[in-house]
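Asker: sequence and computational prediction follow.
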Amino acid sequence: MSQQPDRTTHGAAPPALDDPGLRADCANCFGLCCVALTFSASADFPVDKAAGEPCSHLRTDFRCSVHRELRPRGYQGCTVYDCFGAGQKISRITYAGQDWRQAPHTADEMFALLPVVRQLQELLRYLTEALTLEPARALHGELRAALAEIEQLTLADPATLLALDVGARRAAVNPLLLRTSELVRAQVKGRKKNRRGADLFGARLKGADLRGADLRGAYLIAADLRGADLRLADLIGADLRDTDLRGADLTGSIFLVQPQVNAARGDTDTRLPPALVRPAHW
């Protein structure tokens, strides 16, 4: 079984946001998202697929036979999804490299673990980012402790993980992330906009000044944010499907993750935090 780095050492440098363990690594995964997840014929998928049923494009080596043509073929949902490293952790650590084809009796359990470990890995991603934020230095001790606890949970045995109340773990970490957000956004002087959980579906926000705004969980589906200033805004959980981010400035925005960016529309003038990759379809 692979050994994971110890991130709890006192005084150690904070983990990096480009840690490959926090990104999907399909080459080291048993195609779990291509089997475990449900597809529904829609704008995101061209066909229906039940949970536990392998996608028809999944090859015997667990790679996708149409990976380079996903969007033209209607598999936009696949280009948006990211497991935050859960797939390879389950495949290579939890099951020590034994895949569900070699051991069919593990298949259902392995597939059921994906959404559980994915949520834990997402929490690791947020905690890792929080540890890179200088304004939140006073919270780094608590953040490190929370990160160590969540990381140990991701390495637990299947029975422990499947019995885990992930919602309770998220609720326990959330206040710490909120305090981090407040410290970071305090760098923006004056009153900041609070749009937490707001329904901004299709909102016309072109050129809006949203510096330091609280957009946690906001519904920004198909909103027009062209040229908007989103520096130091908190975007955790914001729904950015088809959000127009062309020319928008997201420099320093916090808790923005790759799946959100992948779901949005942008261009070469969209400014992203350095840890995120500009999607090929932009």
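Answerer: Noted; the coordinates are in hand. Worth saying up front: this structure is predicted, and the values here are computed from it rather than measured. Numbering: from 1, shown residues only.

Asker: use CA for all of it now, contacts and neighbours both
Answerer: Will do.

Asker: which is the next helix or strand following the helix of greatest length in the chain?
Answerer: Identified as the longest helix of the chain according to DSSP state H is helix 107-130. The helix or strand immediately downstream of helix 107-130 is helix 140-154, counting by DSSP states H and E.

Asker: quick one: contacts for S91?
Answerer: 28-30, 97-99 (C-alpha atoms under 8 Å, 6 or more residues apart in numbering).

Asker: in three-state terms, label it for me.
Answerer: Three-state call for S91 (DSSP: H, G, I helix; E, B strand; the rest coil): helix.

Asker: re earlier: angle of the longest helix of the chain against helix 140-154?
Answerer: Helix 107-130 runs at 170 degrees relative to helix 140-154, counting by axes from the mean of the first three to the mean of the last three C-alpha atoms, to 10 degrees.

Asker: packing partners for helix 107-130?
Answerer: Helices and strands touching helix 107-130, by 3 or more C-alpha pairs under 8 Å, 6 or more residues apart in numbering; DSSP states H and E, are helix 33-36, helix 86-89, helix 140-154, helix 158-162, helix 166-185.

Asker: presented hereafter is structure B, for comparison with structure A:
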Amino acid sequence: MSEEDRNAHAGTGRRLDLLGDCESCFGLCCVALPFAASADFAVDKDAGKPCSNLRTDFRCGIHTGLRKSGFRGCTVYDCFGAGQKVSQVTFGGRDWRQAPETARQMSDVFPVVRQLHELLWYLTEALALPPARPVHAELRSALDETERLTLLDAGLLADVDVAAHRQHVNTLLLRTSELVRAKAGRRTKDRRGADLMGARLKGADLRGANLRGAYLIAADLRGADLRCADLIGADLRDADLRGADLTDSVFLTQPQVNAAKGDAATKLPPALNRPSHW
């Protein structure tokens, strides 16, 4: 088995651990995170306060009707598996209702682990990309260190400098992006952090484009070719991806896809799911 095949095989297993498993979580996203009344949420909620729709079994009472009930933001969010990690590993299966003394710390730790798990998602993807072979050793080291941080006890997790760690990881992800985008064999305008809100990009050839952190809110990307484009951190809220090809796009995540508009003709990377609301 080649190195690429080994990395891809291992990556498949890792990514299963980076998918949210609500059955193994204590509803942490419904407790730890704040939200404000807006187009995404029907009401205000403070951090650490359980959502009024959270049932005693930690399931959502309006899960099948979230969008109709004004909670579109909940259908976009994804914890990258941090919920079950904190619930079952960090706190050993003790939930905040049975052990109220853990509630505050659990709410503080969850966002930290969520950020680390997002980095694990990116690093796992990078290791499965053959063009990134020159940095695979560094990527693997960064992945191991990130995983180590997620396994710290609750007291130490709260003090992790995620921003500093993210900066180190991002240097490797940027190098990965450069190697992958070079595969597209074409020069493209650097659109990193570009304001492309509402941009008319229907049918655009964006192969190999650098769209890291770009604002693509409500952009028309129907039929656009985004293969090998770097989409890490790009804001795709209400972007129209109907018929777009994102097959080999780099660092695209489920929350980004969930926030966009698409259809049956939209081509997604194999690790991502087509949202039920498309």
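Answerer: On my side now, so go ahead. Here the structure is a predicted model, which means the values were calculated and not measured.

Asker: and the longest helix of the first structure, which stretch of the second structure?
Answerer: Aligning helix 107-130 of the first structure against the second structure (TM-score structural alignment) gives residues 103-126.

Asker: ok, average deviation of the matching stretch from the first structure?
Answerer: For stretch 103-126 of the second structure, the mean deviation from the first structure after alignment is 0.4 Å (mean C-alpha distance after the TM-score superposition for the first structure).

Asker: how close does the equivalent of V277 of the first structure over in the second structure sit to R227 of the second structure?
Answerer: Counting by TM-score structural alignment, V277 of the first structure corresponds to N273 in the second structure. Noted for N273 of the second structure: a distance of 17 Å to R227 of the second structure, by C-alpha to C-alpha, to the nearest Å.

Asker: between these two, who's got more neighbours?
Answerer: Neighbours per residue, other C-alpha atoms under 10 Å: of N273 of the second structure and R227, the larger number sits with R227, 23 against 12.

Asker: trace the more buried one over to the first structure, please.
Answerer: By TM-score structural alignment, R227 of the second structure lines up with R231.

Asker: what about stretch 187-198 of the second structure, start to end distance?
Answerer: Note: stretch 187-198 of the second structure ends 24 Å apart using C-alpha to C-alpha.

Asker: next one: it to chain centre, how far?
Answerer: 21 Å (C-alpha atoms, centre = their mean, to the nearest Å).

Asker: so that stretch matches what in the first structure?
Answerer: With TM-score structural alignment as the criterion, stretch 187-198 of the second structure aligns to 191-202.

Asker: cool, stretch 136-156 of the second structure as well?
Answerer: Residue span in the first structure matched to stretch 136-156 of the second structure, by TM-score structural alignment: 140-160.

Asker: for that stretch, give me every contacting residue.
Answerer: Taking C-alpha under 8 Å, 6+ apart as the rule, stretch 140-160 of the first structure contacts 7-8, 93-94, 109-110, 113, 117, 120-121, 123-124, 127-128, 130-131, 161, 173, 176.

Asker: which of the residues in it are buried?
Answerer: Within stretch 140-160 of the first structure, the residues that qualify as buried are 140, 143-144, 146-148, 150-151, 153-155, 158, counting by 16 or more other C-alpha atoms under 10 Å.

Asker: is it true that D238 of the second structure touches A260?
Answerer: Yes: contact between D238 of the second structure and A260 holds when scored by C-alpha atoms under 8 Å: they sit 4.5 Å apart.

Asker: can you pick the most crowded of the contacts of S91 of the first structure?
Answerer: F30 (25 neighbours).

Asker: count of neighbours near the nearest residue to that one once chain neighbours are set aside?
Answerer: With sequence-adjacent residues excluded and distances taken as C-alpha to C-alpha, 6 or more residues apart in numbering, F30 of the first structure is closest to F62, at 5.4 Å. By other C-alpha under 10 Å, 18 other residues sit near F62 of the first structure.

Asker: just tell me what F62 of the first structure corresponds to in the second structure.
Answerer: Using TM-score structural alignment, F62 of the first structure pairs with F58 in the second structure.

Asker: need the contact list for its match.
Answerer: So F58 of the second structure contacts 25-27 (C-alpha under 8 Å, 6+ apart).

Asker: same deal with V261 of the first structure?
Answerer: 240, 278-279.

Asker: most neighbours among the residues you listed, which one is it?
Answerer: The most crowded member of those, judged by other C-alpha under 10 Å, is L240 (24 neighbours).

Asker: which residues does the residue nearest to A136 of the first structure when sequence neighbours are not counted contact?
Answerer: Using C-alpha to C-alpha, 6+ apart and skipping residues adjacent in sequence, the residue nearest A136 of the first structure is T180, 5.4 Å away. Contact analysis of T180 of the first structure by C-alpha under 8 Å, 6+ apart lists 130, 135-136, 139.

Asker: just C29 of the first structure next, same as before
Answerer: 62, 87-92.

Asker: pull the most distant pair out of the residues you listed.
Answerer: F62 and K89 (15.2 Å; C-alpha to C-alpha).

Asker: what's the neighbour count on T38 of the first structure?
Answerer: Neighbours of T38 of the first structure (other C-alpha under 10 Å): 15.

Asker: quick check: closest non-adjacent residue to it.
Answerer: A51 (4.5 Å).

Asker: N28 of the first structure -> the second structure?
Answerer: Using TM-score structural alignment as the criterion, N28 of the first structure maps onto S24 of the second structure.

Asker: was I right to think its match contacts Q88?
Answerer: Yes: in this structure, S24 of the second structure is within contact of Q88 by C-alpha under 8 Å, at 7.1 Å.

Asker: only the buried subset of the contacts of stretch 140-160 of the first structure, as a ChimeraX command please.
Answerer: A single ChimeraX command selects the buried members of these (16+ other C-alpha under 10 Å):
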select :7,8,93,94,110,113,117,120,121,123,124,127,128,130,131,161,173,176
